[in-house]
Structures are given as structure tokens and as C-alpha cells.
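Undergrad: sequence unavailable; structure follows:
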């Protein structure tokens, strides 16, 4: 394989989850001691991780899947916003983990953007302590944590500038919820940062993935469970992320006690632009 050629999966399958057929792809060495599960964000699909998969090579067994709204995963009712709820996304993750052939031991999870946002949900499950060895989160905070942080900052006038700043960075989220503007926002989202290298986004992924925001942001910012994560966790904070404020990691250690925070001099799509760094960090944790 030349440097320009994307890695090819040596196996792929579809697993049935609640209301969805989830497309799963396997790379690397099946008999490796380490199994990694990659979870992509918006507006990507599993191919966003091709540079990282190539950087990992045969050092691990790598399983990637297309989350709801992206790639080859098919929903029974794709026009129903509730189909994209965090609860359904969590079920997809466990369905993928349970479908891995001859899996022996827990998996190491690496997630980016909405992949990371959704992963906080299954990590609340008690089985995560058994089936997930570590979690690496890049540019994808817990909505439940954001709810708690926003409420605290709203009561502290000296923190209002930080709150207002994050609201400004999140312009596209509120645009997704406006019916007239919603269809234009995905294109604006991709074009918002011409100097921010990112994987090519298909029109289908851009359009379908909007439902992730509509199904979860307002609902979980109003009410939801307390955040909880007892899995060893690394949060990667790109200092030049145009969508997320670096200080959103404030107080995460309250509910994720085994926590390491790594700040990198990069933009939002750090796993794609710096795949070797991402691979070393991930395998070092594993």
C-alpha cells in the first residue's frame, strides 16, 4: 500500500440495533492483544479515520463503524428525529462491541466530535467498567456536563464572557434548529473555516447528520442524567478548535475521576490532520 492509498478493511459486516442496521468495518491484525473501536463525528463517516487506521497499522485490531446519519448505516425511519437520540446511539455502540468476532477482553475507544459526544452515554452504563478499557475523547463534550457547566456559569457573572463565547462558537447548532435556515447551515458549517483542514464531507452525511443535533441538544440541555464515567479517560483539547472552547473541560474530573487532559496545538479535526500523534497517544493509553 502506498502512502496515498487508503487502508482497506479485511472484514465488514452489518449489525442490527434498535431501528438501524449499523455498518461495521475491521482493520489491522485480528489476533492483536489490543482492540480499538473508532467512533466518528459530524459530518463524517468511518473513512475519516483512514489516516489514523494507517498509522496504527498492525499494532492493534481496529473496528470502525458508521454512526447514525453517516455512511452506510441505514435507519428504519430516517426522517424521524427520535431515531438519532443518544439512547439509540448508545445501543448502537454496544451492538457493535457485541458483534466483534472472537473478541477477548475490553476494547479501547477513540472518538471525535459527535462520536465523542455520543460516547459519554454508553460510558454511563455499568458494563462499561468491564467492556471498555479506556476512552479517548477529542472535541466532543458531554451534553450533560455542558448543561451543568452552563447553569453554574449563568449564576456567576464573572464567567459570562466564557459562556457567551461558547454560544458564539455554537452558532451552527442553533441554525440547525431553524426550519428555514436548517438546510443551508451544513454547507456553511463546512465552509466556515477554510483554513481548517477537514475530510471531504458528502452531501448525504451533511444533511442526515443534522438530526443528531435536533434530537439531543435542546432536550438534554434542559434536563438529563448526571454525567458519570468510571472508565480511564483521556480528553484531547485542540487549542485552535473553532467550534469548542478549551475551557469546556472545567470540572470534568468531578465525574470522570480517572482523567488525563492533553492539549494539542491543532484545529478541530486533529485525528485526521495528525494521525501519527493520535495513534501514539491512543496506543500509549492502551
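TA: Good, I have the coordinates. If you're wondering where the values come from, they're calculated on a predicted model, not measured in any experiment. Residues are numbered from 1 along each chain as shown.

Undergrad: from now on I want contacts and neighbour counts done on CA atoms only, so please keep to that.
TA: Noted.

Undergrad: so what's residue 282 up against?
TA: By C-alpha atoms under 8 Å, 6 or more residues apart in numbering, the contact set of residue 282 is 110, 136.

Undergrad: also the one 4 residues further on?
TA: By C-alpha under 8 Å, 6+ apart, the residues touching residue 286 are 34, 108, 133-134.

Undergrad: what of residue 277?
TA: residue 271.

Undergrad: how near is it to residue 106?
TA: Distance, residue 277 to residue 106, using C-alpha to C-alpha, to the nearest Å: 23 Å.

Undergrad: now do the strands in this protein.
TA: Using DSSP state E, the strands found in the chain span residues 11-17, 20-28, 35-39, 61-65, 74-75, 107-112, 132-138, 233-238, 259-264.

Undergrad: which residue is the nearest non-sequential neighbour of residue 99?
TA: Using C-alpha to C-alpha, 6 or more residues apart in numbering and skipping the chain neighbours, the partner closest in space to residue 99 is residue 15 (6.7 Å).

Undergrad: could you dump the strands of the chain into TSV with distance to residue 170 added?
TA: Below are the strands of the chain laid out as TSV (distance: least, C-alpha to C-alpha, whole Å):
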stretch	distance to residue 170
strand 11-17	30
strand 20-28	29
strand 35-39	22
strand 61-65	26
strand 74-75	27
strand 107-112	17
strand 132-138	17
strand 233-238	16
strand 259-264	21
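
Undergrad: one more structure, for comparison:
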């Protein structure tokens, strides 16, 4: 069955080339979709056909993923680099304003981009991705979330790629990815993931997103100094924002929604039946939530 989108290589002035899926008429309202770890534009494989009926949809393979460029340094993966890629991609398509949708790491980039660029990103959709302030706060104050996030410390270990090599990509898929979702729904995609992950430098590039992140993940027996910003004012997200949350997520716990309304004044939260990988497990619910939210 042919895909409902086209995939093209786009060179950006940020120094990277991205594979970018597009669908729908450029005359329709634009929406950019950002995937997370350890995925690609195919995160949105079942979302794109529905959204493209009345949107111009753009879904890149972000830097470091699949066959997009993989810069060599950890510093090439600080969040500001991905925000710059996003804005450059919007410029490439001549978009002055657009709706931004992000899942997982793509959602983390979307939060940051929306905070910094309210004149361009006019509407924001977050799918199981923590607000940066709430996430850092819960890593200090919610021991259950801290425990659930210890994998980040493992991913930051410089020897983690050696560990993956020792068990093989297929086992890594089964043990640290498939167990977070309904495997039956993604089993046919396993060869696609293994192909993407086996691209030269791909695993290191994907893990470098974690290594370059400023988020502090204390050990379970650690009491580190509390970041001062957690006890001060944090700038609000001013755009209308939809948060779609799969309640079966055991990597990002429901505490990620606590107090969110004070940080996002124009907030709509839709809770759905899914685990962490909501666009895979329940794409219809994601699309339905977006379309209902968009309707005046």
C-alpha cells in the first residue's frame, strides 16, 4: 500500500540535511509534526493521512535520526539546534506562522520553540511530552517520576552503544522500546526501525539528544542542590495549547500534568487510552482531539 505522503531531502542553513515527509495542499493551514526518540517521521504514519485532508502537513526526520544528517559532536544536539532546524524548515516552505505538534522529544523541542517564538508558532499540540519546568520539578519532588527517568542516566553513559552492540539492535528494540507500547500494533514496523537505527552513527546521534540536554536527573539516593529556577516564576506559554496524554505511559507519569494550567493559561487536556507512543497506539484519538480543539 503506497504511503500517503512524499519524502524529500531538504538542506537547511543550519548545516544539516533532513528527510521530510509532506502531505496535503500547501493552500491548507500548515502543521509541523516532530517525532521523538527513537523514531522518525513514521511516528505519524497513521496521523498524516487524516490531518492532510485539511492541513498542509510537514513531518521531518529530525537531526540524528533515520537518514537525516548526524553531526558528530554532543554539542550539535542541544535543544536550541533542533529549534533552529524547525524554524529553518518553516522558512524553507515559506511559513510565517504554523501549528506545531510534538511527541516525546519532539514535544520537548515544541515546548521550547513555542516559548521562544510565539509570533510564529500560533498553536501548540503536545503528545506525551513533559513541560520543561514540570519535568525538572518532578525529577526532584516526585520520586516515582525520578525512578521512571533513570533510563536517561543510562542513555547518557558513554558506553551505552557498546552495550547495545553486545545485545544487538533487535534485542534493544524488544527490551527498551517495544515494552513501552502495544507491540502488536508496531510489529510490522520493526524492520523499519532496525534499518533506521543501523545507519552509520545513528544510535550515537539519537543518544546525544539525552547527553546534550540540560535536564538534571538525580540518582535515587542523591539529594543534589535544587535548581533555583524551580522556586521562581517561569514564563507562560501564551499560545492555545492542546495536550493529548496517554494514561498508560509509565515513562512519563500523570504528575507531568500537575500544575500545567498555571504555566499554560490557554490549555486543553485530552486524556486517551494509550501508552507512551500515542501516535502509534491510538492515532485516531490524536486526530480527533486536534480537530475538535481546532473547531471554533
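TA: It's in. Here the structure is a predicted model, which is why all the values come from computation and not from measurement.

Undergrad: dump the strands of the first structure to JSON lines, plus distance to residue 164 of the first structure and mean neighbour count.
TA: Conversion of the strands of the first structure to JSON lines gives the following (distance: least, C-alpha to C-alpha, whole Å; neighbours: other C-alpha atoms under 10 Å):
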{"stretch": "strand 11-17", "distance to residue 164 of the first structure": "38", "mean neighbour count": "15"}
{"stretch": "strand 20-28", "distance to residue 164 of the first structure": "37", "mean neighbour count": "22"}
{"stretch": "strand 35-39", "distance to residue 164 of the first structure": "29", "mean neighbour count": "25"}
{"stretch": "strand 61-65", "distance to residue 164 of the first structure": "35", "mean neighbour count": "25"}
{"stretch": "strand 74-75", "distance to residue 164 of the first structure": "36", "mean neighbour count": "18"}
{"stretch": "strand 107-112", "distance to residue 164 of the first structure": "24", "mean neighbour count": "24"}
{"stretch": "strand 132-138", "distance to residue 164 of the first structure": "22", "mean neighbour count": "24"}
{"stretch": "strand 233-238", "distance to residue 164 of the first structure": "20", "mean neighbour count": "22"}
{"stretch": "strand 259-264", "distance to residue 164 of the first structure": "22", "mean neighbour count": "14"}
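
Undergrad: which one of those lies closest to residue 83 of the first structure?
TA: Between residue 83 of the first structure and those, the tightest spacing by C-alpha to C-alpha is seen for strand 74-75, at 7.6 Å.

Undergrad: and the contacts of that closest one?
TA: By C-alpha under 8 Å, 6+ apart, strand 74-75 of the first structure touches 19-22, 68, 83.

Undergrad: farthest-apart pair in these, please.
TA: Taking C-alpha to C-alpha, no two of those sit farther apart than 22 and 83, at 13.0 Å.

Undergrad: stretch 136-156 of the second structure spans what distance, first to last residue?
TA: Start-to-end span of stretch 136-156 of the second structure (C-alpha to C-alpha) is 17 Å.

Undergrad: can you tell me how far residue 99 of the first structure sits from residue 123 of the first structure?
TA: As judged by C-alpha to C-alpha, residue 99 of the first structure and residue 123 of the first structure stand 18 Å apart.

Undergrad: quick one: map residue 175 of the first structure onto the second structure.
TA: Counting by TM-score structural alignment, residue 175 of the first structure corresponds to residue 154 in the second structure.

Undergrad: that match and residue 185 of the second structure, how far apart?
TA: 27 Å.

Undergrad: need the helices for the stretch 51-200 of the first structure, in chain order.
TA: When secondary structure is read from DSSP state H, counting those that start in this stretch, the stretch 51-200 of the first structure shows helices at 86-99, 114-119, 128-131, 143-154, 160-169, 171-176, 179-182, 185-191.
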